[in-house]
Structure formats: C-alpha cells, structure tokens
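> next comes the sequence, and after it the predicted model I'd like to discuss.
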Amino acid sequence: MDDYNYSVASVEKTFKIIELLSKNNGKLHINEIAYSLDCSVSSINRFLITMQQLGYVNKDEKSNKYYLNAKLYAIANNIVLQHPFTIKYLDLMYSLSYEYHMTTHIIVFCGYQAIVLHKNNILQSINLNNAFFDPTRHHYCSAPGKLLLSTLPEKNLSDYFKKTTIIKFNKNTLSTEIEVRNNLEKIKKVGVSIHNEEWLIGSFAISFPLKINDKIEGAFTFMCEIKDKDKIYNNVAITNIKAKLNK
C-alpha cells in the first residue's frame, strides 16, 4: 500500500493558494497566483470562487486582488488554544514570569521556524521586546533558534548552514559553523540554550526544551536585560524550572 500515491491534487493546490496568500503582503492578483503555481488562470479562478463561497478568501474589488479573511485566523486561533503546549504550559508561563519577573514565551518548532504561541511581556525595554520578533534574527544567535537547530538531523542541519550566511553582529556572536556546531553539542548535554548578547547587546535569553511524546517540539523561553541574567542563569533556578516544566 505504501507504493500508492494518495495525494489529491485539488487539495494540494488549495493549500498552495493559502500559503501564497499568507505571504506577499496578503494580497495577490489571480494572474500572480496562476503564474506562481504554474496553472491556468481559469483553473485558479475556480479554486478562488470556491474558497470565496466557503468564506476563506475575499476579493478587493478595487485592485482585483485576493486575500485571506478572518475565518482562517479563527481556525489558527483554535489550533493555538488546543495545542498541547497551551494546555500544559500556559498557566505556568504566567506564574514563572511573575516568579522571575521576566518576559516568557511558549514557542513551537515547525520545520526551520520557531513560532511564538504565547508571550507574557514584562520587560520594560521596548527595543528588547521588538527585537525578539525581528525577521533578521537568526537561529544561530538566538536561544530558541539554537535549541531548534540542536534537534535537527545532520542532513537538515547541513542544509541550514548551506543556506545561511553567518553574520558577526558583535564580539559575542558565534561567527563560524564550527563554533555554532560546538554550541549545539553543549546544548544537547546541558539541556538549555542561551542567548548571551550574541545578537542584541543588552539582552539575555534562556530556552528550555518542551516535548511531545518525548520529542523536542518547542521551547519555553525567558528573556531579560543582561543585568538580570543571574536571577535565571544559575543552577538553582535552572533545576527549579526544569522540574516544573517536566511535571
């Protein structure tokens, strides 16, 4: 049975359209969609009409461009609310944030992406908080990013390095593949990943692995100003947090 291809072309195309519309500032002309998917305009038109009828896509009558509507956001919100990390760690996120007086994040890994599911913002520095979501932030110099990289099979990790230009943002940045790989091995041994001003001067972050069925699928991250790092980066605090996360 494994030799059979159960792929349904129309379902594949529908999701490709959704993925396209989720990028490109959210709006695309039908010709742009057809070109990107190497399909005829008439074929894409049928898909878009159906998606409009189902309430997933809207059309801007002025620009004739299509975009996703709030129905998909509602579905995404339901997924977040039902995610195992939400159910298990959301209350703990707030209590640990209060206990250590730090910003906390619950992050899920998806391929090469580290997606923030929840955040409790305590940091006073707006710059530090905004920087956490900066699209130029690279995995090799962020706490959750390095934790994600430490979980990748060798083939995927090699692909990551081939596609990534390592930039030395400051004197603390791990600036070679060897340095990053050595750090990833350390993360596997100690069970936590840190950002110690490697990308953003003045900031410190530490990420603890979150598991589903004994597989690391995300991170629980604390973020603070560098002057406060000793509150969280010590054996007592790390042991305490690990115990609470692993209950």
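Thanks, I have the structure now.
> every contact and neighbour count from this point should use C-alpha atoms.
Noted.
> for residue 87, which non-adjacent residue is spatially closest?
Once flanking residues are discounted, residue 87 sits nearest to residue 81: 7.4 Å by Cα to Cα, 6 or more residues apart in numbering.
> ok, residue 145 next?
residue 139 (3.8 Å).
> quick check: the one you found touching residue 133?
No - with contacts counted by Cα atoms under 8 Å, residue 139 stays clear of residue 133, the gap being 11.9 Å.
> the two - which one has more neighbours?
Between residue 139 and residue 133, residue 139 has the larger neighbour count (other Cα atoms under 10 Å), namely 20 against 11.
> now do the contacts for the more buried one.
145-146, 148-149 (Cα atoms under 8 Å, 6 or more residues apart in numbering).
> export those as JSON lines, with columns for secondary structure and distance to residue 114.
Below are those laid out as JSON lines (DSSP: H, G, I helix; E, B strand; the rest coil; distance: Cα to Cα, whole Å):
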{"residue": "145", "secondary structure": "helix", "distance to residue 114": "7"}
{"residue": "146", "secondary structure": "helix", "distance to residue 114": "10"}
{"residue": "148", "secondary structure": "helix", "distance to residue 114": "7"}
{"residue": "149", "secondary structure": "helix", "distance to residue 114": "10"}
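> of those, closest to residue 194?
residue 146 (8.1 Å; Cα to Cα).
> any idea how far the closest one is from residue 178?
13 Å (Cα to Cα, to the nearest Å).
> now do residue 216
Residue 216 is 23 Å from residue 178, where distance means Cα to Cα.
> in addition, the following structure is provided for comparison:
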Amino acid sequence: MSQNPKLIQSVQRAIDIMECFDYNKKELSLSEISEILNLNASTVHGILLTLQVNGYIEKIPEKSKYKLGTKLLEKGTLVLEDLDIREIVRPYLKLLTNKYKETSNFCLYQFGNLYIIEKIESPLSFFAMTSKIGLKIPLHASASGKLILANLNQKDLNEVLKKIKLIRYTENTLSDINTIKEVLEKVRIQGYALENEEVELGLYTIAAPIFNHKGEILGTISVLGPTVRIRENEDMIIADLILYSKKISKEFGCNP
C-alpha cells in the first residue's frame, strides 16, 4: 500500500484488495488476501464485506473464496467508450453489416463472463435481429460462448462448467456436459462456432475468436440474424469472420 499521507487508508486498502486478483488468481480466500497484503483478517474481512454489498466483490460460498464482482464490468463498460479496443473492431463490424445487412457484434470475455461491448445493427427494417451493448451472453448456448469455452485450458473449462447454469432457452439448447464438450472440441478445431436457434427461436449466429498478445481468448466477433437469411450466406460469412478475426487479433498483438 502507498505511504502517501494524503491518501485515505480505507479506500486504498479496498483498491489493494481488488488488485490482488488477476488472471492467475481469479479466486482468493480471506487468509490468502490477508497474507498478500500483510493485513489482519478482521480488517480484510470488513473491507471485503463492504465491497461485496456494493457488488465489487462476490463471495463463492462453496469454496469460502472471493472473486471480482460484475459491478466492475458495468463501470468498465463506461471506460470502454474511450478505449481503442472498440475502435479497432468497429471497422470490421461495419464491413460485415454492410455486406450482409445483418447485425454484427463484438463480445468481450472478462472475469468469467461474456458481454456485448460493440455492435452494428442491421439496416433492415423487416425481421432484423438486434442486440444490446452490455448484455451478458450465455456461455453454453451462444456461438460466442462456445468459442470462449473451447479456447480455455482444461482446468478453467471444468471450473466454468461447474459454475454456469445450463439453462435450456429453446429445445435446441445444449444442456448435457458430455455433449457440450464434444461440440467444444469441434469448435476448437474448426476455429469458429455456430448457434442454431439455441438462445432464441429464429436466431442463427456465427462467431469467430479474437486473441490477445498472449494468445489467450479475448472475445469474439459475430454475425446474427434470421436463420434462413444467415444460412443462405453461411459459408461466406464464416470465411469473412475468420479473416477479420485474424486481422483483429494481429492488431491486438497476437502472432499466429
């Protein structure tokens, strides 16, 4: 913790606690946080409780551990308005929507959740599928979610599958773990994913992965629309998504 006398100690400690979490330490116990910060457990517990009540920290009861809360993502969405990440992706989404006249999305994976953070809406006024920035995407049922799961290491994948609720949104939604794992292996090999009316009847989505400079899955780009229209152009959409996803990944520093 900084020793600057002008800082408010309790606020700084709350920030220090949140800084304890990273990609290698996504979940931490009270004792682990206390040890990292060299603070007594009662002090850490009080701050954790305050952060938890306000949504910035979430407790995992079955593990007696804590993780970062989704409130951070909500606030982070505001920051994303000014970040280059969306500026990099937006031109490619425009190319996709201009060519196919369907809605295109960029989804970002953070803290175990997947959110739409950029979109270009279909210009069609008749039977067009829309999306909402900030919307949380189901990992097991969506094309983008399947890509995220398919590109996690085995340990992280098993942990995520234990946590998520395998809700059946339609009769096409996958809800069996073994079947999901078989689909994920296929997705990993082919490099793209499909969603055939698994979240919403009449909705068909194709997605391709975006990787960061470490070669880790960062998010996805996708094209979605009415099943009949998307299926008519499926091969071309897949080819364009793969092409653009590789270009975007390269801009994020990924070297295939």
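Perfect, thanks for sending it. Everything numeric here is computed off the predicted structure, so don't read it as measured data.
> can you pull the TM-score for these?
The TM-score (TM-score structural alignment, normalised by the length of structure 1) is 0.64; 193 aligned residues with a Cα RMSD of 3.7 Å.
> give me the contact list for stretch 125-134 of structure 2.
With Cα under 8 Å, 6+ apart as the criterion, stretch 125-134 of structure 2 contacts 74, 77, 102-103, 105, 115-119, 121-122, 203, 224-226.
> check which helix or strand the residue nearest to residue 87 of structure 1 maps to.
helix 70-82 (DSSP states H and E).
> list the helices and strands the helix or strand just after that helix packs on?
Heading C-terminal from helix 70-82 of structure 1, the first helix or strand you meet, by DSSP H and E, is helix 84-100. Counting contacts by 3 or more Cα pairs under 8 Å, 6 or more residues apart in numbering; DSSP states H and E, helix 84-100 of structure 1 packs against strand 103-110, strand 113-120.
> next, the buried residues of the last one.
Yep, that's strand 113-120 of structure 1 we're talking about. Buried residues in strand 113-120 of structure 1, counted by 16 or more other Cα atoms under 10 Å: 114-120.
> for it, give me the average deviation versus structure 2.
Superposed on structure 2, strand 113-120 of structure 1 shows a mean distance to its aligned partners of 1.4 Å (mean Cα distance after the TM-score superposition for structure 1).
> what helices or strands is that strand leaning on?
So strand 113-120 of structure 1, by 3+ Cα pairs under 8 Å, 6+ apart, packs with helix 84-100, strand 103-110, helix 143-151.
> what ranges do the helices span in the stretch 101-250 of structure 2?
143-150, 154-163, 177-190, 227-232, 234-251 (DSSP state H, counting those that start in this stretch).
> so which of these comes closest to residue 14 of structure 2?
helix 154-163 (26.2 Å).
> quick check: buried residues in the closest one?
Buried, per 16+ other Cα under 10 Å, within helix 154-163 of structure 2: 160-161.
> and the contacts of it?
Contacts with helix 154-163 of structure 2, where a contact means Cα under 8 Å, 6+ apart, come from 112, 149-150, 177.
> and it, how far from structure 1 on average?
Superposing on structure 1 and averaging over aligned pairs (mean Cα distance after the TM-score superposition for structure 1), helix 154-163 of structure 2 comes out at 1.8 Å.
> what strand or helix carries the residue at the greatest distance from the centre of structure 1?
Distance from the C-alpha centroid of structure 1 peaks at residue 42, with 35.4 Å (Cα atoms, centre = their mean). Following DSSP H and E, one finds residue 42 of structure 1 within helix 41-53.
> contacts for that helix?
14, 30-31, 33-34, 57-58.
> how about the helix or strand following that helix, which residues of structure 2 does it hit?
Later in the chain than helix 41-53 of structure 1, the nearest helix or strand by DSSP H and E is strand 57-60. On structure 2, no counterpart of strand 57-60 of structure 1 exists by TM-score structural alignment.
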